[in-house]
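# Make a model of this:
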Amino acid sequence: MPSGLVALLDDVSVIARAAAASLDDVSAAAAKAGSKAAGVVIDDAAVTPSYVTEFTPDRELPVIARIAKGSLFNKLVILLPAALLLSAFLPGAITPLLMAGGLFLCFEGAEKVIEKLGGEKHGQTLEDQPTDAAAFENERVSGAVRTDLILSAEIMAIALAEVANQGIVQQALILAVVGIAITVAVYGAVGLIVKMDDIGLHLAKKPSALARSTGAFLLRAMPVLLALLATVGTAAMLWVGGGIILHGLEVLGVPGPAGIAHAAQHAVEHATGALGGVLGWLTYAVLSALVGLVLGGIVAFVVHMIGKARGKH
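Reported below is the predicted structural model:
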């Protein structure tokens, strides 16, 4: 009997060690896959504050929480099973679907550029004094969740590509870990950004001179940071969307446009020495953004024409 118990405990310990090793493998693969998607994560963090900054302070964190909840739904309920199914049964559809999402990002970015240049606004702002605050909030949250869906699709596709050699259960676990970790990181950062003025105001009332000066700095920096993020967020939509289109064309057998952008990137890298990596990436990002702006502008023009023809704003 004791020997049987010892054997059972040995079996349990072996299973436990195997499970621990499996979890270690999943966490390592998730970290690797998440790092590959870092660029899109940064873009996501830059884009999101523009959907939140026009709310009163008491609604900022609840709105961020709603967007984060929608982001988790996007990643875990929509994109994770869709990615696994497409990867298993219809891998050829992944690239066209990502390109369609990229084109939507280009359209959103181009619309924002048109607004900044004095064109028609799409959607209300608080400057319009909406009569239904709840409807305004719902519209903003829906817009943020739609944009998040495209960025999340790119994140999950990048992560999936990194774990394509794993079993389907491990793929699902890794994608779930990546999705949850990235959502927490992005929306935690967004929460800190939009509450920076409240933190600064709190510190400015402290007796410590260091705390007061830090609070004053945060209060002065807040408008500059939000303006910068709004610009970076618009640029991110364009360069991520344009980059998705360029990469998708390359995958579908049309390498010319991406080849031109890569050639310019490599030329800048070789010509600028130690700064080559940064300036080369910036060159590719700018060219991708130009592609995104042109394509998004075309889509925006068509959408506006259709809207006018149908008598809608």
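
# Could you use CA atoms for every contact and neighbour count after this?
OK.

# From I174, how far off is the spatially closest residue to S87 that is not a sequence neighbour?
Leaving aside its sequence neighbours, S87 sits nearest to I94 (Cα to Cα, 6 or more residues apart in numbering; 7.7 Å). Separation of I94 from I174 (Cα to Cα, to the nearest Å): 19 Å.

# Second chain to compare with the first, below:
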Amino acid sequence: MKMTPRVVLIGSVAILFTIVLIMVVTPYFTVTREPSEIFRTRSEIEAAGRRIYIANGCVYCHSQSIRAFDWDMGAERIAQAGDYVADHPILLGSQRTGPDLSQEGGEHPDDWHVAHFMNPRSTRPLSIMPRFDYLGPKDIDILTTYAQSLGLKEADDRMARQREWKEKLIAAYEAGPEKNTEFLHAQVPEGWRSIPNPYPTSPAGLARGHKIYQDFCIGCHGPVGDGMGPAQPYIYPPPFNFTILKDRGISGGILYYQIMNGITGSAMPYFKKDLESEKIWEVGNYVAVYFINQSDANAPPRGIDASYEPKAP
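Here you go, the predicted model:
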């Protein structure tokens, strides 16, 4: 058979027809339409937020489907067909330029999302997401409501936890710096409070900690650790001011735990999926040295030094 234009055209149409049959038509008639255990219908304002999400092309960078081999934000639950029975069109997406959003609801409080939509670099300094401040406060609030619905019933549970802790955090913040610090540290498990930073304070370690701080923390806590970063106007309680901890003997373990696990109800997210263990210790040590004016790095009790560590004095 000669590859004439007619043959190429017929072959191309046949291939396209086959792809549509396999990828679109067959799933439409065979995929279950039974709701999953987390399914619920969306409210009118959540549906309006979904329309804003579609109109602004968010699906081009964010998927809404976690697969078995994914491990990222939202990976607590593998997507099921029954999660999407009310979605038309289904916004699964094919790109992961940004994080997957299938379980975004309740990962952060509302004010974090408002700051993020106003300027993504204020909450994630390395983000390449465009600003959405042109939407205006009303549409940003509606879009936030939609984002907080992603995950449906499980998102509702996470949002209830965010609201519960936000009330407690606001009360602690409004009681003054001393009470606020005491409350926050009391939420750290006792064993963590007495653990020193296991890595020595070295120029290389502090340089790495500085880079991590710039990449993840500076948007909220600011360049001098006083909580006056660009996200601050949108967040309440505001980002923590590290400088009020000067000379109080805060342990590396407290800093590690709060960086690792975040502070639910506040805009402080968890970083245990973004940063390896040593990076958390090093950014904590950077905060301790430059903003708190003390560090317990490599203090007793000590274990066996890591192989690369310089010899202790």
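
# what's the TM-score for these two chains?
Laid over one another, the chains give 0.24 as their TM-score (TM-score structural alignment, normalised by the length of structure 1), with 117 aligned residues with a Cα RMSD of 5.8 Å.

# quick one, what contacts the residue nearest to S87 of structure 1?
Applying Cα atoms under 8 Å, 6 or more residues apart in numbering, we find I94 of structure 1 in contact with 83, 86-87.

# Of those, which is the nearest to L105 of structure 1?
Ranked by distance to L105 of structure 1 (Cα to Cα), the contacts of I94 of structure 1 are led by A83 at 19.6 Å.

# Just among the contacts of I94 of structure 1, which is most surrounded?
Counting neighbours by other Cα atoms under 10 Å, A83 leads those with 21 neighbours.

# which SSE is K279 of structure 2 in?
For K279 of structure 2, the host element (DSSP states H and E) is helix 277-287.

# quick one: buried residues of that helix?
Going by neighbour count (16 or more other Cα atoms under 10 Å), the buried part of helix 277-287 of structure 2 is 278-287.

# next SSE after the helix or strand that M99 of structure 1 is a member of?
Using DSSP H and E, M99 of structure 1 falls within helix 94-116. Proceeding N to C from helix 94-116 of structure 1, the next assigned helix or strand is helix 133-162, under DSSP H and E.

# helices or strands next to that next one in the packing?
Identification of packing neighbours for helix 133-162 of structure 1 by 3 or more Cα pairs under 8 Å, 6 or more residues apart in numbering; DSSP states H and E yields helix 2-36, helix 38-47, helix 57-72, helix 80-89, helix 94-116, helix 168-194.

# most tightly surrounded among the ones you listed?
Sort these by mean neighbour count, taking mean count of other Cα atoms under 10 Å, and helix 94-116 sits at the top with a mean of 22.

# could you give the angle of it to helix 133-162?
140 degrees (axes from the mean of the first three to the mean of the last three Cα atoms, to 10 degrees).

# tilt between helix 94-116 of structure 1 and helix 80-89?
140 degrees.

# any idea which helix is longest in structure 1?
With secondary structure taken from DSSP state H, structure 1 has its longest helix at helix 209-251.

# Run the chain-centre distance for that helix.
Distance, stretch centre to chain centre, for helix 209-251 of structure 1: 12 Å (Cα atoms, centre = their mean, to the nearest Å).

# between it and helix 94-116, how big is the angle?
Relative orientation of helix 209-251 of structure 1 versus helix 94-116 (the same axes, to 10 degrees): 130 degrees.

# Beyond helix 209-251 of structure 1, next helix or strand please.
helix 256-271.

# counting contacts, what elements does that next one pack onto?
helix 209-251, helix 276-309.

# mind checking which of the ones you listed is nearest I114 of structure 1?
Closest approach to I114 of structure 1 among these (Cα to Cα): helix 276-309, 8.4 Å.

# center of structure 1, which residue is that?
D44 (2.7 Å; Cα atoms, centre = their mean).

# Identify the residue nearest it in space, chain neighbours excluded?
Nearest residue to D44 of structure 1, sequence neighbours excluded (Cα to Cα, 6+ apart): L151, at 6.6 Å.

# Just give me the neighbour total for the one you found.
Using other Cα under 10 Å, L151 of structure 1 has 25 other residues around it.

# Distance of it relative to L23 of structure 1?
Between L151 of structure 1 and L23 of structure 1 the distance is 27 Å, computed by Cα to Cα.

# do the same with A172 of structure 1
Here A172 of structure 1 is placed at a distance of 13 Å from L23 of structure 1 (Cα to Cα).

# Identify the residues contacting the residue nearest to L293 of structure 1 when sequence neighbours are not counted.
Distances taken as Cα to Cα, 6+ apart place A110 nearest to L293 of structure 1, at 5.5 Å, with adjacent residues excluded. By Cα under 8 Å, 6+ apart, the residues touching A110 of structure 1 are 238, 292-293, 296-297, 300.

# Could you provide those residues in CSV, with additional columns for distance to V194 of structure 1?
CSV is the format used below for the contacts of A110 of structure 1 (distance: Cα to Cα, whole Å):
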residue, distance to V194 of structure 1
L238, 23
G292, 28
L293, 28
G296, 28
G297, 30
A300, 29
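
# Those, buried ones only, as a ChimeraX selection?
Of the contacts of A110 of structure 1, the buried ones go into a single ChimeraX selection, burial set by 16+ other Cα under 10 Å:
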select :238,292,293,296,297,300
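
# Name the residues that touch stretch 236-245 of structure 1?
With Cα under 8 Å, 6+ apart as the test, stretch 236-245 of structure 1 has contacts from 40, 43, 46-47, 98-99, 101-106, 108-110, 285-293.

# Any buried residues in the helix or strand containing T144 of structure 2, and which?
Assigned by DSSP H and E, T144 of structure 2 belongs to helix 136-147. Buried residues in helix 136-147 of structure 2, defined by neighbour count with 16+ other Cα under 10 Å: 139-147.

# Let me have those residues in TSV, adding distance to G11 of structure 2 as columns.
Shown next, in TSV, are the buried residues of helix 136-147 of structure 2 (distance: Cα to Cα, whole Å):
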residue	distance to G11 of structure 2
D139	47
I140	47
D141	49
I142	47
L143	44
T144	46
T145	47
Y146	43
A147	43
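
# Who are the contact partners of V47 of structure 1?
Contact partners of V47 of structure 1, counting by Cα under 8 Å, 6+ apart, are 229-230, 232-234, 236-237.

# So which of those residues is the closest to A29 of structure 1?
A236 (26.5 Å).

# Which of the contacts of I94 of structure 1 sits closest to G143 of structure 1?
Set against G143 of structure 1, the nearest of the contacts of I94 of structure 1 by Cα to Cα is A83 (22.5 Å).

# Distance of that closest one relative to V141 of structure 1?
For A83 of structure 1, the distance to V141 of structure 1 - Cα to Cα - is 24 Å.
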